[in-house]
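Novice: Turn this into a model:
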Amino acid sequence: MADGAFVFGISEFTTQPWSFDEDVAHYAAGGVDAIEVVEAKLDDARLADQMASIAAAGLTISGVQPRVRTFFSSRMMPDPPALQDRVAALRGTIERLAKYAPGVPFITNTGAHPKGDMADAMRVVAQELGELGRVAADHGVLLALEPLNPTSVNVESAIWTIGQALDVIADSGSDAVGLCLDYWNIWQNDDVEGAIARAGDRIFTVQASDWRRPRSFADRIVPGDGSIPLAALLAATRRTGYDRPYVVEIFSIDVDDSLYATDLDAVIARSRAGLAQAWAAAA
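Specialist: Next up is the predicted model:
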């Protein structure tokens, strides 16, 4: 990362209406540095060519969002229902995509425990991450556990704070397991800047968007357009020495003013401008 600059990434969730090929073309044309790959957008019959197209377009890979990325079922990913089938799917994703994304974090979260048992969820996920951490290390990639916002508890996640995620990461016993730090999810944590400091070099990827009072389960807005103190969070993250991409991840579903129905190139440009403004303020 050059002095005064940041590596700007876009998650393919941000441009959900586009295909993978459209994402790569538009991101390259829009000056995006890195792509967060969403496995569900990949075509198995063209996988090698699609992954090769990323570097050919001048992009790097910031992270991978597996097709099945939660250990327990969730509202967004209810199937397969069985824990071991979900673990097997995540392992298959690592084995299939790692060679195209060396050193890259594969993002996961707990899912929602069927009985709302947070303690059991944390125990099970730590154990499974320990096993998958060995698989990831053998394949030269990482795993990044993401705590979600309290709006998602017992719907998408069993954990909602950085501290809870760090406990699971520590209990996994794997150096290949770290944190996915999504500002939308954690900005309301108590002493969030202190928690980011404690995470330190276990932060494997950072995601950004902005907050308005949600009108659906998936209602995020462009960085700089909402309530999140992005400059303070960026400053805290920079103090840890984090030097990977900052990835804009926006979901905009079941709302009347969905960003998915607008000019997505403009969403990307506005997102870069909003992050750049917060980055400058963080300095």
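
Novice: going forward, measure contacts and count neighbours with C-alpha atoms only.
Specialist: OK.

Novice: ok, residue 58 touching residue 27?
Specialist: No: in this structure, residue 58 is not within contact of residue 27 by Cα atoms under 8 Å, at 9.6 Å.

Novice: Common neighbours of those two, please.
Specialist: Shared contacts of residue 58 and residue 27 (Cα atoms under 8 Å, 6 or more residues apart in numbering): residue 33.

Novice: Which one of these two is surrounded by more residues?
Specialist: residue 27 (24 against 15; other Cα atoms under 10 Å).

Novice: how about this one, so we can line them up?
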Amino acid sequence: MTSLPFTFGISEFTTMPWSFDEDIERYAHLGVDAIEVVEAKLDDMRFADQMQSISTAGLAISGVQPRVRTFFDSRMMPDPKPLDERVACLRQSIERLGRYAPGVPFITNTGAHPKGDMAEAMRVVSRELKELAKVAVDHGVTLALEPLNPTSVNVESAIWTVDQALDVIEATGSDAVGLCLDYWNIWQNDDLAAAIARAGDRIFTVQASDWRTPRSFADRIVPGDGAIPLADLIATTRATGYAKPWVVEIFSNDVADSLYEDDLEMVIKRCRDGMAAAWGESA
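Specialist: Sure thing, here's the model as predicted:
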């Protein structure tokens, strides 16, 4: 398979019907360079062997999606409710997986404040990220805060713009806290190019997919098949010096034409082709 001029990654959310072991077995043969690990797909009895199998298969790790990744509860992960228990879960994920993913970002987002108090949510998340960053540094990893799409406000997230995320990140005062830049979530932000430029080297991971007007809470499509100006966003991101993996993350639930019901090997090939085309146009 022809090599790409960038590191092509796939999030395990993109292949949710496959097991972790199937992901590892198939990704490398499909031209995938890096895997975004979804902790929920790991077997608690053999997670160490599974994590070690990643490098054996010739894959890098682009990031880790912790089992509980929000500070306040969310639709995707409503329990546990108490903030301290959720932070403890995040800490546990870092402590058990960090040794297998040196230098890798653990991806977080705010969750939804129970009273819709977005300002307080940003203050609380800045405070908790500052403390959690110390744990991340001790384990040789980083944290990447992800602003979500406005469709997720007060459901999954209290922030929906790159600038809001950067305000939280900067308030931590820690170089171990950066940005997860998911194009599906932020492509409609005002002054996006300026926000990405502001992020600069605080962009720890990039995720891509494509947009159609959602038909469910999880309705993303293959890069190049929708409305997102991927080439422009890639060019703007490249201008910051970003040189880490470019990861396709697709959710496809509760829609009649779910990609999860499709041939997932073909989905990955289409994602690879779509990202390659956008990259070529971004030059």
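
Novice: tell me the SS of residue 144 of structure 1?
Specialist: strand (DSSP: H, G, I helix; E, B strand; the rest coil).

Novice: so how many other residues sit close to it?
Specialist: By other Cα under 10 Å, the residues close to residue 144 of structure 1 number 28.

Novice: Likewise for the one 5 residues further on?
Specialist: A count of nearby residues for residue 149 of structure 1, using other Cα under 10 Å, gives 21.

Novice: Quickly note the distance from it to residue 20 of structure 1.
Specialist: Distance check for residue 149 of structure 1 against residue 20 of structure 1: by Cα to Cα, to the nearest Å, it reads 27 Å.

Novice: what about residue 257 of structure 1, how many residues close to it?
Specialist: Neighbour count for residue 257 of structure 1, taken as other Cα under 10 Å: 11.

Novice: contacts for the biggest helix by length in structure 2?
Specialist: Ranked by residue count under DSSP state H, the longest helix found in structure 2 is helix 118-138. Defining contact as Cα under 8 Å, 6+ apart, one finds that helix 118-138 of structure 2 is touched by 71, 87, 91, 94-95, 98, 110, 112-113, 142-143, 158-159, 168-169, 171-174, 176-177.

Novice: Quick one: buried ones out of these?
Specialist: Among the contacts of helix 118-138 of structure 2, those scoring as buried are 71, 87, 91, 94, 98, 110, 112-113, 142-143, 158-159, 168-169, 171-172, 174, 176-177 (criterion: 16 or more other Cα atoms under 10 Å).

Novice: quick one: contacts for the closest residue to residue 240 of structure 2 other than its chain neighbours?
Specialist: Nearest non-adjacent residue to residue 240 of structure 2, counting by Cα to Cα, 6 or more residues apart in numbering: residue 200, 5.0 Å away. Neighbour list for residue 200 of structure 2: 240-242 [criterion: Cα under 8 Å, 6+ apart].

Novice: if you set the cut-off to 10 Å instead, what comes out?
Specialist: Going by Cα atoms under 10 Å, 6 or more residues apart in numbering, residue 200 of structure 2 touches 178-179, 237-242.

Novice: out of the residues you listed, which are inside strands?
Specialist: 178-179 (DSSP state E).

Novice: Residue 193 of structure 2: which of the contacts of residue 200 of structure 2 is nearest?
Specialist: The shortest gap between residue 193 of structure 2 and any of the contacts of residue 200 of structure 2 belongs to residue 237, at 8.4 Å (Cα to Cα).

Novice: The nearest residue to that closest one once chain neighbours are set aside and residue 162 of structure 2, how far apart?
Specialist: Excluding the flanking residues, the one nearest residue 237 of structure 2 by Cα to Cα, 6+ apart is residue 196, at 6.5 Å. The spacing between residue 196 of structure 2 and residue 162 of structure 2, counted by Cα to Cα, is 7 Å.

Novice: More neighbours: which of those two?
Specialist: Higher neighbour count among residue 196 of structure 2 and residue 162: residue 162, with 28 against 23, using other Cα under 10 Å.

Novice: For that one, give me its contacts.
Specialist: 145-148, 179-182, 185-187, 189-192, 194-196, 198-199.

Novice: burial count for residue 156 of structure 2?
Specialist: By other Cα under 10 Å, 25 other residues sit near residue 156 of structure 2.

Novice: hmm, back to that, so which of the contacts of helix 118-138 of structure 2 are in strands?
Specialist: Among those, the members falling in strands (DSSP E) are 142-143, 177.

Novice: What is the helix or strand harbouring the residue nearest to residue 237 of structure 2 packed up against?
Specialist: Using DSSP states H and E, residue 196 of structure 2 sits within helix 192-199. In terms of contacts (3 or more Cα pairs under 10 Å, 6 or more residues apart in numbering; DSSP states H and E), helix 192-199 of structure 2 is packed against helix 162-172, strand 177-182, helix 230-238.
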